[in-house]
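# Got a predicted structure here, sequence first:
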Amino acid sequence: MLSFFVISVSIIFYHVYSNHLEWKKRKEEETTMMWHKGQPVKFQDSVINTASVPITMIAYKPIPQQGDGPLPPEVKKIVYNGGSLVRFREPETPPVIDQRKLSFNPIKETEEEHEQEEEEEEEESRASAVVPSPFIPEWLLEVPEDLDVLIVERHFEDAYNLIEKTREFLNETQPSTGRESLDVSFVTEMRKKLDTRVDTLTVMLTKELKVTPEKSLQGGLRSARPFIRVLNQLNKASLSCDLFLALCSSILRAQLKRVRRDGPALNYVSSASTVFFTNLSLMTTELQKVAFPGTGECAAAFVVWATREFNLFVSYVIRELFVTQSSLSSLSPCIAAVSTKCDQLTSLGLDLRYLLDGALRGPLTKALKETRDKLTDTIKLRCSEDKWKPFNLNNRQQRDKFLAEFSEAGLTSMTSYLTGDCWLRLSNNTILFTRLYLSLLQDCFQLATSELLYSIEDTLYVVMQHQLKHVDASLRNDQLADEREFIVQNADFILNNLLTLCENKFEQHFQFKSKKLETKEKVEKLCV
């Protein structure tokens, strides 16, 4: 009895399992088309998009417009499958099994769980995958992976070109273009992937341009050109401008550190000025013609950056030059060198001269005042030792050298003061003052700016006034009555030769005459 029961159960299980396998196989081979209000909504038990999977239905009778469910038997179906039209018959209904007979089946529950898991995995895979259109090119599907490879291998320009190519293709296949369009979900997913790769590319380019202590600056701005160009093409002009200016700052500081401090301040400041302004000129040209050509996106930021860097450089120059006991003779060539280099930037559209004049006005005004006080003390000391005796040139060689020196300075009438071969009807004090005053005038011309004009004129006036006071006092001194004629000759030389020459040079340089010449008129009256 027991064996008969076991055999019966085995036979029933065999038939049920065979029917189930046959039904499952038929289900995989056939396609069930579900309808809702006359429109296909299911294809192999999953929602489809007719835009991506074309479906052709041929019916001999009107298709029902209401209710859900399979087509009636009299409606013939043809569905699109892999590029061909395939006719399907109505799926057979799986056999109905008496659940009471299977209630004792020991593997039923496990089998149902396994089928449910398979269905869930299949639904998840269909939900996660984007169903591509049949005309999607193979290269488009591989774009994300190709971009990852190009970015890792640092082929940034190729990566940008591929991004632009993909964007153009996606735009050309939109429904509004009238061409065969892509699936909307596929396009959305592809655009998200492109945006992610653009962000990654931006991060990599920023890393390449960012200055770090371990990174070499030997390549300079030339090595940064491709990175700047790609960032600009990605519409990241603001970011590329900031990185470009930060790189320029690092290059400037590195170049200035290489300038040697050997020798006098003039040599060092001249070398530093050459390095600074040469690099600034190259950076200006790089900005205008290479990095940001034909656009003003970075112009304002560059002017602000150049102003900041120039102020730092000028403050550095001031610390180097304006130290204790710095003479005007040592300052003026350095300032002139910096001013000349600064003026050369004007041809590139960058005028920083007003910043230089403003920064140097205070220190130079103080330097002019200190120079004036030192020279007046020197004049007082020499005047106290003046014996009003003719100056001996010793020999003809010294005489010729003396005449050439003063002739080069503009005093061509010195030969009229010669007596004999080597004697000059001018005192040693007058000769020393002439050299001092001509040197002071030349130094003032090198420092000349509109802000320093008053200080320069005052310095020239005060120094000349002290010398003329000495002449005036000597003419009034009764003890020097015997040397009066000689003193008058020296006064005539100072007034009609030296001072006249200085007036003409002053007017030629500043384009106006000096008004502080009242002392000259007073001394002229004494010489009558």
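Structure's in. What do you need?
# CA only for contacts and neighbour counts going forward, please
OK.
# what about residue 69, is that helix, strand or coil?
For residue 69, the assignment made with DSSP: H, G, I helix; E, B strand; the rest coil gives strand.
# Alongside the first one, take a look at this:
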Amino acid sequence: MTDNQMKIFNNKDFRPEKYIQNLVQECVGGSELQQKKQQIQEYSEQTSSSLKKYVYANYMQFIETANEIQHLESEMNQLSHILLIEQRNLLSCLGDGNSQNLNKEVEEYDQESSSVDESSQQAIRSVKELVQGFNSKVLEGKTFLNDGALIELDSNDYRPIQRVFFFLFNDTLIVCKIRHDKKLEFISQYDPRKIAVINIKDLDGVKNAINTITTDGSKIFQCISTAAKNEWIEKFEIALKFNQQLNQKSKKGQTPPPASVQKQSNSLDNKSITSDITGSPTEENNSVTENWAPDWLAIAPEEIQSFIAQRHFEEALNLIQKSEEYIAYDSTFWNASEISGKIKNLKTSLSNVLIEELSNCQVRSLQAALRSSRRPLKLLAEMGKARQACGKLLKVCSNAIRMTQREARRNNAEISELFFCDLSQVVSEFLRAFSNQPACVSSLVVWCNTELRYFSNQLIKHYLTKGSQLENVAKCVEGVRKPCAKLTEIGLDLGYHVEGLLRSTLEQIIEDSRYRLLDTIGRSEDTWQPYNLQTKTNLKNLLREMEGFGIDLRNHVTGDTWINLTQCTVNFCRHFLSVNESCAFLAKNEALKMSVEILLRDLFLAQHAITPNSAMTVDLNFVTKNKNYLLQELLPTAIDKYEKISGRRNDFLCELRAQFGGGPPKPKPRSIYQTDVI
């Protein structure tokens, strides 16, 4: 698109409906509309890519600006804290005046009381006249604090829902709906002591908003101005403190002062309040002092709620621990039990949020799940919730490992090494997170047992099935043993447990293989003639292959392509050594040693017992030569290779060698021609 056409979209007065209408009138046919659509789409992609470039280019500036704003906020909080301390000191100095000043304050107190009573009565009359559907008799004797109009916003997209009007008394909040005829319709009634008011920072398009958490849930209201928002927050705090002071005074049989007098005299004082002063000359200078919690402790529950809502879990936990330490050190202030109960409930809420955060970790990638779980794990361990945390962590890891195993089987990948690698990562992360929680190690042991059982069941189901080749079974088992042995480096030895889980299946596979291999011996009739390889290349390849098994056939080569052994003998040597190698790998487990030795013994005896048919005319010296080859060359080679791989002695084959030690008589040597291949 041209630059002029692009400028149309950047115009502030751009209207999509009008643009589409003009575009349809200008274009002729669907093809031209398709071209326009493609041009608009290309322009959209260009705009998106350029926006990304600008964001990337100014990324560091965004970070620096955010850091500066954070520093400014912290400085403002410090200044606010200093102002509160100065104001508290000033009020305490004013409270130490002489009795004449106190008498003046009592007179002012009486004047304020009368004015507050008049304003409260006027507010009650207004509620009675303006609010429809509300019983105003419940307001008798209440102290009026504030009223005003607000706008209720949707908590998801901050869209205005309706206009409301608040009447706030000392222990009652009346919420009314402003109808179109400017009349008020009663909606609900709340107790300010059970309402949490949270200040919401100004966002794009949403300013001067507060979040009220009531028994009905959380609602967001927008005030007319910043001053009005601050006034509502202050009035709610006055209502809360008013009721707290009222309860304490009623216990001592005294009349509580109005809320406005409390606010003017000592609403921000966190040390003490002065009780009513009598006119007796003997008690003129006596005053009763009540201890209050510090300002930071009084607002700690609201701050903790704000931290949890903003996912600042570390700050919330630090404030909870600080509050608990202060209450444990000094719990003489009168509302200590109430604040302690709130802190305890918020601590429980924080632990529930962290456990939920841990449960929702990414399960498609074990590494991602472990990384995302470190933060809630650390906090839960500090809160004494290590047992619940380790249970949730191990459950998430189980789901991640099993999903990874399914994908590996689907892609024909190596599952054994992948499983034990994932297992080692989980164990390492677990020990790092709960290094100071030895009681959680038992949960790790039980979890490892469960995962090993599941892994062995899947291994038996997919790889160690009935009829599997012995070579494939040995490779699978060896692939399990090697990575399992590496776990001992981190202090976890699971080898014995894995062998026990696979033992019965492997014994059954070895027994089935024994019957199957014995059935193949003697199936093809041996002609008892020397083996002719036809070409020198075939002979060379056979010699190289047998050297790989550890057997040298060069002494038995005659002519250019002949081997002075039968073809069945040569094939059996190749097959027997392959089976011997697989059995040696399986025999590393002491429990399987006898089964594989029986298999090798029976297989060797079956081949050694083969004799030529009586109807055939054969050279008996040649038959003896083949049997001697099995005893004198094949059997020692198999015994040495078995012992080298398994590290154990094959007792049954050694007994065979001792049993046939003498062997049949050796045939007479002959002068023979050997090929130049050797």
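Noted; the coordinates are in hand. Model, not experiment: these values are computed from the prediction.
# Got a TM-score for the two of them?
Between these two chains, after superposing, the TM-score reads 0.70 (TM-score structural alignment, normalised by the length of structure 1); 406 aligned residues with a C-alpha RMSD of 3.2 Å.
# which one in structure 2 is aligned with residue 416 of structure 1?
Residue 416 of structure 1 maps onto residue 555 in structure 2 when the alignment is built from TM-score structural alignment.
# Now do the same for that match: helix, strand or coil?
helix.
# again with the one 10 residues further on
Three-state assignment for residue 565 of structure 2 (three-state DSSP): coil.
# From residue 188 of structure 2, how far off is the match of residue 416 of structure 1?
For residue 555 of structure 2, the distance to residue 188 of structure 2 (C-alpha to C-alpha, to the nearest Å) stands at 107 Å.
# for residue 330 of structure 2, same thing?
Taking C-alpha to C-alpha, one finds residue 330 of structure 2 at 39 Å from residue 188 of structure 2.
# Would you mind confirming that residue 569 of structure 2 makes contact with residue 628?
No: with contact defined as C-alpha atoms under 8 Å, residue 569 of structure 2 does not reach residue 628; the gap is 11.0 Å.
# Can you give me the buried ones in stretch 515-528 of structure 1?
520, 523, 527 (16 or more other C-alpha atoms under 10 Å).
# which element is the residue opposite residue 279 of structure 1 in structure 2 once aligned on?
Mapped onto structure 2 by TM-score structural alignment, residue 279 of structure 1 lines up with residue 422. Counting by DSSP states H and E, the element that carries residue 422 of structure 2 is helix 415-433.
# Point out the other elements, helices or strands, that that helix touches.
In terms of contacts (3 or more C-alpha pairs under 8 Å, 6 or more residues apart in numbering; DSSP states H and E), helix 415-433 of structure 2 is packed against helix 366-382, helix 386-410, helix 470-486.
# Adding mean neighbour count and distance to residue 213 of structure 2, write the ones you listed out as CSV.
Compiled in CSV, these are given as follows (neighbours: other C-alpha atoms under 10 Å; distance: least, C-alpha to C-alpha, whole Å):
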stretch, mean neighbour count, distance to residue 213 of structure 2
helix 366-382, 19, 25
helix 386-410, 18, 28
helix 470-486, 18, 54
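# would you list every one of the strands in structure 1?
Here structure 1 has its strands, by DSSP state E, at 33-36, 39-43, 68-70, 77-81, 84-88, 391-392, 418-419, 423-424.
# Just send those back as TSV, with distance to residue 128 of structure 1 and mean neighbour count too.
Conversion of the strands of structure 1 to TSV gives the following (distance: least, C-alpha to C-alpha, whole Å; neighbours: other C-alpha atoms under 10 Å):
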stretch	distance to residue 128 of structure 1	mean neighbour count
strand 33-36	23	19
strand 39-43	17	17
strand 68-70	27	14
strand 77-81	22	17
strand 84-88	26	13
strand 391-392	108	18
strand 418-419	110	16
strand 423-424	109	18
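# Please tell me how far residue 334 of structure 2 sits from residue 273 of structure 2.
12 Å.
# what's the overlap in contacts for these two?
290, 291 (C-alpha atoms under 8 Å, 6 or more residues apart in numbering).
# between those two, which one's more packed in?
Taking other C-alpha atoms under 10 Å, residue 334 of structure 2 and residue 273 do not tie; residue 273 has more neighbours (20 against 15).
# element containing the more buried one, please.
With DSSP H and E as the criterion, residue 273 of structure 2 is inside strand 272-274.
# helix or strand right after that strand?
Following strand 272-274 of structure 2 toward the C-terminus (DSSP H and E): strand 289-291.
# Might you calculate how far that next one sits from the centre of the chain?
Its chain's C-alpha centre and that of strand 289-291 of structure 2 lie 48 Å apart, by C-alpha atoms, centre = their mean, to the nearest Å.
# Distance check, residue 450 of structure 2 against residue 218 of structure 2.
43 Å.
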